[in-house]
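Trainee: Give me a 3D structure for the following:
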Amino acid sequence: MRLLHTSDWHVGRVFHGRDLLREQEAVLGGLADLVADERVDVVVVSGDLFDRAVPNAEAVALCSRVLERLRAAGARVVVTPGNHDSAARLGLFGGFAAAGGLHLRTRVADLADPVLLADEHGPVALYGIPFLEPETARHVLGVPSARGHAGVLTEAMRRVSADLAARPGDTRSVVLAHAFVTGGAPSDSERTIAVGGVQEVSGSVFDGIDYAALGHLHGSQELADHLRYSGSPLAYSFSEAGHTKSVWLVELGGGGLAGVERRELPVPRPLGRLRGELGALLADPAHTAVEGSFLSVELTDRVRPLDALRRLQDRFKHAVHVEWKPEGGRRAELRFAERVRGRSDEEVTCCFVEDVRNSPPSPGELALLREAFAAAGREEGA
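Mentor: Reported below is the predicted structural model:
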């Protein structure tokens, strides 16, 4: 049996104010071609199908089109909710969807009830573990003394192992889980799932399983041969600029895990970083190659440039983030009380202007400030 391990689609995600639906459909829609080309039997999505608990209509429609294409390409689909999803909403009409080959495993109480499939070697049990919010899950699982993610996931896997032990000996097993497993490398785009400062769980909880398809961390990672993160299909922060986005093609043979191969995904719009003075960045022909990229720009001008992002976007249409770090640094930081002690309103304001842009107000700007103070004084007197 061949499985395609994916996760963290985050359909509906916005990147620095930019809608990503077009890019998401370009990548996710292409998974159907991969299913057909590689003769994939099952696609698993290990959490965070959507980016928010109540996705908008456009995100729902896109996700529906992608899932329909996967089914039309010949694959069953198994989905579990992540910490961004609403399990209740995602699981709505799950019983009807299963009849069409879409298995929505969203109920904590049912996590030891697998999706059962079969190939020429016998049965395969796919256990979908929804994201386990510890305070809620420990009561649903009947372990009120369990603490943190490690406690509830350990109980979840105990139930899975007990169910698997009661099945025929040739039953192979796959677990979908959305968690932070020790040894994984995070990025800036995952929402923390820490409870009381503890979010990690040991990979040993998945011992005895043929393959654990992990979700939550956005970088593709191999923690053990049978224990992997597929990562997100697109980069959702500039910390992921160096990621190679991919999915895992998993082969189950008669004796269990027979092999895992990486399949790289297309990049509809790459991420890039630029650093330098604004004028030089706008004029330098060496930057032509990144004009179509999402860009994060670090400006080194001694004086903060005015309207920097708009000016950058005149050349770099997809510049979405600007940070000003003047060459040589800025003045030493002072406490607020030290900044204002013994100074007039005009002096405090002028110091503020100089601090935020590394340059004092011009004579014309100073005249406007004085005019504003005079107007404010007249209003206060009235």
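Trainee: contacts and neighbour counts: CA atoms only from here.
Mentor: Fine.
Trainee: any chance you could map the helices in this protein?
Mentor: Secondary structure of the chain (DSSP state H): helices at 21-29, 31-38, 57-72, 87-90, 94-99, 134-140, 148-165, 278-283, 308-315, 336-340, 345-357, 363-381.
Trainee: Include mean neighbour count and distance to E190 when you put these into CSV, please.
Mentor: Converted to CSV, the helices of the chain look like this (neighbours: other C-alpha atoms under 10 Å; distance: least, C-alpha to C-alpha, whole Å):
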stretch, mean neighbour count, distance to E190
helix 21-29, 18, 17
helix 31-38, 17, 23
helix 57-72, 17, 19
helix 87-90, 17, 18
helix 94-99, 13, 27
helix 134-140, 17, 18
helix 148-165, 20, 16
helix 278-283, 15, 31
helix 308-315, 16, 26
helix 336-340, 11, 34
helix 345-357, 15, 31
helix 363-381, 11, 43
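Trainee: got a markdown table for the ones you listed, with distance to G255 too?
Mentor: Supplementary listing: these in a markdown table, determined by distance: least, C-alpha to C-alpha, whole Å:
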| stretch | distance to G255 |
| --- | --- |
| helix 21-29 | 31 |
| helix 31-38 | 21 |
| helix 57-72 | 27 |
| helix 87-90 | 34 |
| helix 94-99 | 27 |
| helix 134-140 | 33 |
| helix 148-165 | 15 |
| helix 278-283 | 58 |
| helix 308-315 | 56 |
| helix 336-340 | 68 |
| helix 345-357 | 65 |
| helix 363-381 | 77 |
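Trainee: and this one, so I can compare the two:
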Amino acid sequence: MRILHTSDWHIGRAFHGHSTLDALAEVLDALVAQVRDNAVDVVIVAGDVFDSATPAASCYVLLDDALAALHETGAQVVMTSGNHDSAARLGFHSRLLRDGIHVVTDPRTVGEPITIEDADGPVRFFGVPYLEPAIVRQYWPADASGQPLRTQAQTLAHAMGLVRAGMTENPGRSVVIAHCFAAGVDATAGLEREIRQGGIDVVPVGVFDGADYVALGHIHGRQQLTERVRYAGAPLHYSFGEQHKERGSWLVDLGADGSVDARWLALPVPRRLVTLTGSFDEILSPENVAAHADDWVCAIYTDDLPQTEPMRRLRERYPFCALVQHEPAVTVAATERSYAARLRTAVTDTDRIDAFLAHVRAGQGPTSREQELIREVLDDRALAEVLV
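Mentor: Below is the predicted model:
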């Protein structure tokens, strides 16, 4: 059986205030073409179909269009809910879908396989939706040993016990689909909205033992934890932290004996992401503009002082500049004296102004020209006070 493993579509997610619907539609069209060209039997979407529990109507339209196009290829679809999805809404939407599209959102069904046949017999697909311990305790008060389910690791371990029982009752090759943070992954800092508290909700990879293939979601970059346990990542870049990570899916051939042969299918990037670092003038150089005028740009300028209206000026050259940050190349190490301490020791107004400028400029006081202006202003004020 040929399976395409994808995840984390995040339909409706914005990119620094910009809609991603059109870009995602373009990428999903390419994914549908890959399904058709590679004669895929089953498409897996491992959670976070939507980015919000309350997606806009346009998000449902995009999902419906993508699923209809996948259905027309002849492939079946197995989709689970992730931590961003509303399981109730996604589950209700599933009732409106056509045959061959399976949506798993109810934790109580994790041990009940979706069976899809090929020439070598049945393949059992066990969908495990995102499991929030506080919510699923109403169904599973405790694990097999009587321990309350307090972490996602415990909860997934219990769910996989139900899955293995389902494997025993339904012999055949098996595929598990789950949405979690598995041990050993390399997450994108600041991007994957953590579903863990410290480290207690990291799920050991061994929890998934017994399945022929495990299709995971939640991490936005391609990851191979074992030959049989993988993350596909998101089909679109949603952060500058992802800019160097490929977008795509795993094309998995599941042999008659349960063997796994997986290869990566890259997806197109509608608009490249680039981070430009240097002085403001260097970032605006003709060479940079010629190379990156059509890219999403994160500009990190290293000038000593903040620029005036940097975003407006950048967008005159880079229409798709999405983020600007000021990170001075030279910073002065902070002294033990606080700003308040400097003010207490200041004697004159000039001292107070110097202390303020040093505080807001990471230790750098006024320039010589600024010192002249400060003296002129203070002299004028003193003269005015005398005249009054």
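Trainee: mind checking which of the helices of the first structure is nearest L252 of the first structure?
Mentor: helix 31-38 (13.9 Å; C-alpha to C-alpha).
Trainee: Run through who's touching the closest one.
Mentor: With contact meaning C-alpha atoms under 8 Å, 6 or more residues apart in numbering, helix 31-38 of the first structure is reached by L4, V40, D41, V66, R69, L70, A73, G74, A75.
Trainee: So which of those residues is the closest to D51 of the first structure?
Mentor: V66 (15.5 Å).
Trainee: can I assume the closest one is in contact with E25?
Mentor: Yes. At 7.4 Å, V66 of the first structure and E25 qualify as touching, with contact defined as C-alpha atoms under 8 Å.
Trainee: coming back round to it: now, which of the contacts of helix 31-38 of the first structure sits nearest R315 of the first structure?
Mentor: Out of the contacts of helix 31-38 of the first structure, the member with the shortest distance to R315 of the first structure (by C-alpha to C-alpha) is V66, at 33.7 Å.
Trainee: chain center to stretch 373-382 of the first structure: distance?
Mentor: Centre-to-centre, stretch 373-382 of the first structure and its host chain are 50 Å apart (C-alpha atoms, centre = their mean, to the nearest Å).
Trainee: swap in stretch 87-99 of the first structure?
Mentor: That offset, for stretch 87-99 of the first structure, works out to 23 Å (C-alpha atoms, centre = their mean).
Trainee: Span of it from start to end?
Mentor: With C-alpha to C-alpha, to the nearest Å as the measure, the ends of stretch 87-99 of the first structure fall 19 Å from one another.
Trainee: Can you pull out the residues in contact with it?
Mentor: By C-alpha under 8 Å, 6+ apart, the residues outside stretch 87-99 of the first structure that reach it are A53, P81, L102, H103, L104, R105, T106, R107, P130.
Trainee: can you do 6 Å?
Mentor: With contact meaning C-alpha atoms under 6 Å, 6 or more residues apart in numbering, stretch 87-99 of the first structure is reached by P81, L104, T106.
Trainee: Scan the residues you listed and report the most crowded one.
Mentor: In terms of neighbours by other C-alpha atoms under 10 Å, the contacts of stretch 87-99 of the first structure top out with P81 at 34 neighbours.
Trainee: Kindly provide the distance from that residue to E371 of the first structure.
Mentor: In terms of C-alpha to C-alpha, P81 of the first structure sits 58 Å off from E371 of the first structure.
Trainee: Next: L34 of the first structure.
Mentor: From L34 of the first structure to E371 of the first structure the distance is 66 Å (C-alpha to C-alpha).
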